[in-house]
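>>> what follows is a protein structure lacking sequence information:
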């Protein structure tokens, strides 16, 4: 099963990806981790990425897609994977679809965690107030508000993109963690398949 979890910062994508990984053997693929691993391994795309990052530039989409293409061929991705942090915009989604089509495969589903921005901001303010020694630098309402703006400008158009392709599944991301997990399992038809996707 090949998935993307879609939703704004703070929606709980990381938590849910971890649960899917533990229950179904899906591999959570973070583009940041994959880039670092490709650089460390000295792969062809890793060397290109390293030179670009050394200049302080952003790694172009085609290199990121190349790294994903290499990574999903690894044996641990046989049962499936969850892409984390990619795609961030429609151009990246198109590049990803093209790469997957070239391998004779496609995404099974894109799960959208539907959340309320105001409640997310309230949560992060509450969490910051409870954190001893002050919050993390990026764990405050101002930083989250900025990240939410970027999400709505760049990433939210993916909802329409994947809806048009018939792979979008929506769940209520404002429910408690266990209920969100149950909803995701429901829309993916996973209820009875724990550990049986390989």
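Thanks, I have it. All values derive from a computational prediction rather than experimental measurement.

>>> only C-alpha atoms from now on, for both contacts and neighbour counts.
Will do.

>>> please enumerate the strands of the protein.
Assigned by DSSP state E, the chain shows strands spanning 2-6, 27-30, 81-84, 109-114, 168-172.

>>> take a look at this one as well, against the first:
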């Protein structure tokens, strides 16, 4: 199963991907986690990414695509993957399409988690307190939601036009949302 999870920050993409990886038997690949690992390692890329992420901005498409291509080259993705946090704009969607064609792993499904904005802000505030994430401060959250609305929302149409997108209500218990996603994947 090759799956992309879409949704605004705080919609539960990472939580659901973590839950789905066991059921589907494929790795969860989060560009956010890849970037945070680079930051933690103190690599030149990590230092650059840290500065960009602290401002609530997105790291360049070229950097993300390079990281993703490297990750998709590992043996553990032979049976598929769950991609979380990418693509975030139409250029990335096109680049992902090209990369997946190049490696012979086209997408099986794209799931959009729909959650109201006020609930997103509430969820992110809770996550910021629990995890102490610098990229979840109030100013960064507002910026990220605006960036999502401006840049990432058009990606939904990209996948809708290809017939691979399914919208899922992202509100409910974790089990309810996981069940909705699995039901959608059975139809895909």
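Received it, and whenever you're ready, just let me know what you need. The structure displayed is predicted, hence computed values, not measured ones.

>>> next, format the strands of structure 1 as JSON lines and append distance to residue 19 of structure 1 and mean neighbour count.
Shown next, in JSON lines, are the strands of structure 1 (distance: least, C-alpha to C-alpha, whole Å; neighbours: other C-alpha atoms under 10 Å):
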{"stretch": "strand 2-6", "distance to residue 19 of structure 1": "12", "mean neighbour count": "23"}
{"stretch": "strand 27-30", "distance to residue 19 of structure 1": "10", "mean neighbour count": "20"}
{"stretch": "strand 81-84", "distance to residue 19 of structure 1": "11", "mean neighbour count": "22"}
{"stretch": "strand 109-114", "distance to residue 19 of structure 1": "14", "mean neighbour count": "21"}
{"stretch": "strand 168-172", "distance to residue 19 of structure 1": "15", "mean neighbour count": "18"}
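
>>> any chance of JSON lines for these, columns distance to residue 58 of structure 1?
Formatted as JSON lines, the strands of structure 1 follow (distance: least, C-alpha to C-alpha, whole Å):
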{"stretch": "strand 2-6", "distance to residue 58 of structure 1": "22"}
{"stretch": "strand 27-30", "distance to residue 58 of structure 1": "16"}
{"stretch": "strand 81-84", "distance to residue 58 of structure 1": "17"}
{"stretch": "strand 109-114", "distance to residue 58 of structure 1": "25"}
{"stretch": "strand 168-172", "distance to residue 58 of structure 1": "28"}
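
>>> tell me which residues touch the residue nearest to residue 115 of structure 2 when sequence neighbours are not counted, please.
Among residues not flanking residue 115 of structure 2 along the chain, residue 170 sits closest, at 5.3 Å (C-alpha to C-alpha, 6 or more residues apart in numbering). Going by C-alpha atoms under 8 Å, 6 or more residues apart in numbering, residue 170 of structure 2 touches 11-12, 113-115, 177.

>>> to which residue of structure 2 is residue 166 of structure 1 aligned?
Using TM-score structural alignment, the partner of residue 166 of structure 1 in structure 2 is residue 163.

>>> that match - how many residues pack around it?
Residues lying near residue 163 of structure 2 (other C-alpha atoms under 10 Å) number 12.
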